[in-house]
Structure formats: C-alpha cells, structure tokens
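Colleague: fold the following for me, if possible:
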Amino acid sequence: MTISARLEDLGIALPSPASPVASYVPCVEAGGLLHVSGQLPFRADGSLICGRLGGELDVEQGVAAARACAVMVLAQIKGALGDFDRVARIVRLGVFVNSTADFTAQPAVANGASELMQDVFGDTGRHARSAVGVSTLPLGVAVEVDAIVALK
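Modeller: You can find the predicted model right below:
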C-alpha cells in the first residue's frame, strides 16, 4: 500500500505546506537525510492550536496538537520531495511541548506525532524521539515538531 493510500485510509488530507514564519527554510536535504524544520499545529480551518499544557490545555488536546504538527511534517516532506517514494525511514522526531512547570506528561503528548508516523509508514515510521517541556513556543502554540527523515 502506498503512503498516499494509507493517508486516505486514515482520513488525512494533507494541507499545503506552511510557509516559514521567520528566516529559515522548511526542509533541507543533506547527506541522505531530509531535515524538516519545526512545524506548528494547524487546525483544518487554518487557525493554530495555542495554549499551555497543564494550564488551559489537557493531555488529550496536546495529543491532538502533536498530531496536527505531524500532519504538517508530512505536508512538508511531500512538498520537498514531490511524493513519499524516497522516504526510507522516519529517523527522529523532536517534540516541544508548551507546558507549565509541574506538567510532566510530555511523552504522552508526543505520542500524538509518533503514533501518526507509525500509522502512516508502518515499521519505517518507528523513530527515535525527544519530548521536551518548554515555557513558551512561537506564536503561543501548544506543540512544535521537527523531524529527520532518511531518504532512498
């Protein structure tokens, strides 16, 4: 089954890749790897999922935000490569969670992104990961996810 077919089965329509909000590029291909810059959590209507985990947002909302970031990571991969045929493996995700000082469920939030990669790519979607709590993120978003992807 192709990645496009898996996305369709999962009910995921990829959005247009988001434009950078500062002075960087969304993806860099180097040394057989595609480095995807941090992606923000967009809702279907184009608005951002903002807030702090452990404050106004709960774990379930954080998982949804991480999944939305992962959808945008996929959109950036497709935008950079044209399709998913060259993806050999999702190597690593970095998940940054806007959270209160006493919030410790960053790994559970990060699962929203990790599980989507596994659902889409199967075993080649299993990856190394960091799940880090931070005091703030750009534009006040709840989660940001970056990725390293091995290419064929």
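
Colleague: use CA for all of it now, contacts and neighbours both
Modeller: Will do.

Colleague: residues in contact with the residue located most distally from the centre of the chain?
Modeller: Largest separation from the mean C-alpha position in the chain: Asp102, at 23.9 Å (C-alpha atoms, centre = their mean). The contact partners of Asp102, by C-alpha atoms under 8 Å, 6 or more residues apart in numbering, come to Gly54.

Colleague: can you give me the helices for the chain?
Modeller: 3-9, 59-81, 106-121 (DSSP state H).

Colleague: got these as JSON lines, with distance to Val95 and mean neighbour count columns?
Modeller: Converted to JSON lines, these look like this (distance: least, C-alpha to C-alpha, whole Å; neighbours: other C-alpha atoms under 10 Å):
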{"stretch": "helix 3-9", "distance to Val95": "22", "mean neighbour count": "14"}
{"stretch": "helix 59-81", "distance to Val95": "8", "mean neighbour count": "23"}
{"stretch": "helix 106-121", "distance to Val95": "6", "mean neighbour count": "21"}
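
Colleague: quick one: which of those is nearest Asp146?
Modeller: Among the helices of the chain, the nearest to Asp146 by C-alpha to C-alpha is helix 59-81 (7.2 Å).

Colleague: also this sequence, please, to line up against the first:
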Amino acid sequence: MIPQNAKTKLKELGITLPEAAKPVANYVPAIIAGSQLIISGQLPFRDGKLVATGLLGQTVSLEQGTEAARWCMVNIIAQAQAALDGSLGRIKRLIRLGGFVASTPDFTNQPQVINGASDLAVAVFEDAGKHARSAVGVASLPLNAAVEIEALFEIAT
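Modeller: Okay, here's the model as predicted:
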C-alpha cells in the first residue's frame, strides 16, 4: 500500500501539485478500470508553460530533458489525485510508465531522460513507486514538447 505520507513527501521535495491539465484533444486525462488507474500522456508543464521544447540531441540538453520528465511525473500525480477525488491514498503502486522523448536519430539516452520521472516516483511513493517502463525516442511530440509520459497505477477499489 502507498505510504499515507505521499503529500508530505511532495511538500518535502518543494512540489505543490498543479491543477490537473484539461485534455487538448478528444480523450480523457484518466480512466479507472477496476483496480487500475490509467493516466493519459502528460507533458512537462510547470506554471502553465512547457519546461522544455524541441529535440534531445539538438536543442534540448540531457539535464533539461530529465527535468522535463520530472515535471511530466508531477502532472501525472496531479491527474491521479484529481481522478481519485483529491486523495492519493487509494494508490497501491505505480505499475508502469511509458516515456516518449522527442530526439534526434543519434540520441540514445532516452532511459536517462525518463529517470527524471522514475526517480520522482520513488521519492514520493517509496517502494510502491518502483515500476516497469519503456523509454522511446520519437520524431516529435504535441506542442513541440521534449518529453511525454503516461502511467498505470494499481488502486484500492
């Protein structure tokens, strides 16, 4: 079961969850199916602006990409909280992250970029934040974002 102090962990990390972003197309940001909470891909928004735009290996550094992935995870947690009526207490564990990194064909550090999200998940949810994942390079992402990440959680029913 998720530590009851996830909100405390966020506060200790200096993170205030933003309001969950509204969809930018014809989809829903989150779906609960039985004991699963599926979060649609989240972009690296901070204070309403994208943290990093462009391609890793070209205009975006590894450090900027990692920070963008961290903000994707912040927005994933915000979506989870909204889907669970304001409480993270129903989360049992993070099962999987799917990470997409806009990058040049010769950029191969996608796993290090997505570590920005994985590291934050473990910092907030402790052992329940350890997860399976993919880290895929893509030619482009919506709004020219450098990173997009989707998530799958197990929740108490």
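
Colleague: circling back: for the helices of the first structure, which one sits closest to Glu29 of the first structure?
Modeller: Glu29 of the first structure lies closest to helix 59-81 among those, at 8.6 Å (C-alpha to C-alpha).

Colleague: other residues contacting that closest one?
Modeller: 14-18, 26-27, 34, 36, 39-43, 49, 53, 83-84, 95, 97, 105, 108-114, 116-117, 142-147.

Colleague: so what corresponds to Thr108 of the second structure in the first structure?
Modeller: Under the alignment (TM-score structural alignment), Thr108 of the second structure pairs with Thr104 of the first structure.

Colleague: not counting its neighbours along the chain, what's nearest its match?
Modeller: Closest residue to Thr104 of the first structure apart from its sequence neighbours, by C-alpha to C-alpha, 6 or more residues apart in numbering: Gly133 at 7.8 Å.

Colleague: that neighbour reaches Ser99, doesn't it?
Modeller: Yes: assessed by C-alpha atoms under 8 Å, Gly133 of the first structure is found in contact with Ser99 at 5.7 Å.

Colleague: and those two? Which one has more around it.
Modeller: When Gly133 of the first structure and Ser99 are compared for neighbours, Ser99 comes out ahead with 26 against 21, by other C-alpha atoms under 10 Å.

Colleague: against Arg52 of the first structure, how distant is the residue farthest from the centre of the first structure?
Modeller: Taking C-alpha to C-alpha, to the nearest Å as the measure, Asp102 of the first structure falls 11 Å from Arg52 of the first structure.

Colleague: quick one on the thing from earlier: distance check, the residue farthest from the centre of the first structure against Val87 of the first structure.
Modeller: In this view, Asp102 of the first structure and Val87 of the first structure are 38 Å apart by C-alpha to C-alpha.

Colleague: also Pro15 of the first structure?
Modeller: In terms of C-alpha to C-alpha, Pro15 of the first structure sits 19 Å off from Val87 of the first structure.

Colleague: more neighbours, those two?
Modeller: Between Pro15 of the first structure and Val87, counting by other C-alpha under 10 Å, Val87 is the more crowded of the two (20 against 14).

Colleague: what does that one align to in the second structure?
Modeller: Using TM-score structural alignment, Val87 of the first structure lines up with Ile91 in the second structure.

Colleague: excluding residues flanking it in the chain, which one is nearest the counterpart of Leu7 of the first structure in the second structure?
Modeller: The alignment partner of Leu7 of the first structure in the second structure, by TM-score structural alignment, is Leu10. Leaving aside its sequence neighbours, Leu10 of the second structure sits nearest to Val124 (C-alpha to C-alpha, 6+ apart; 6.2 Å).
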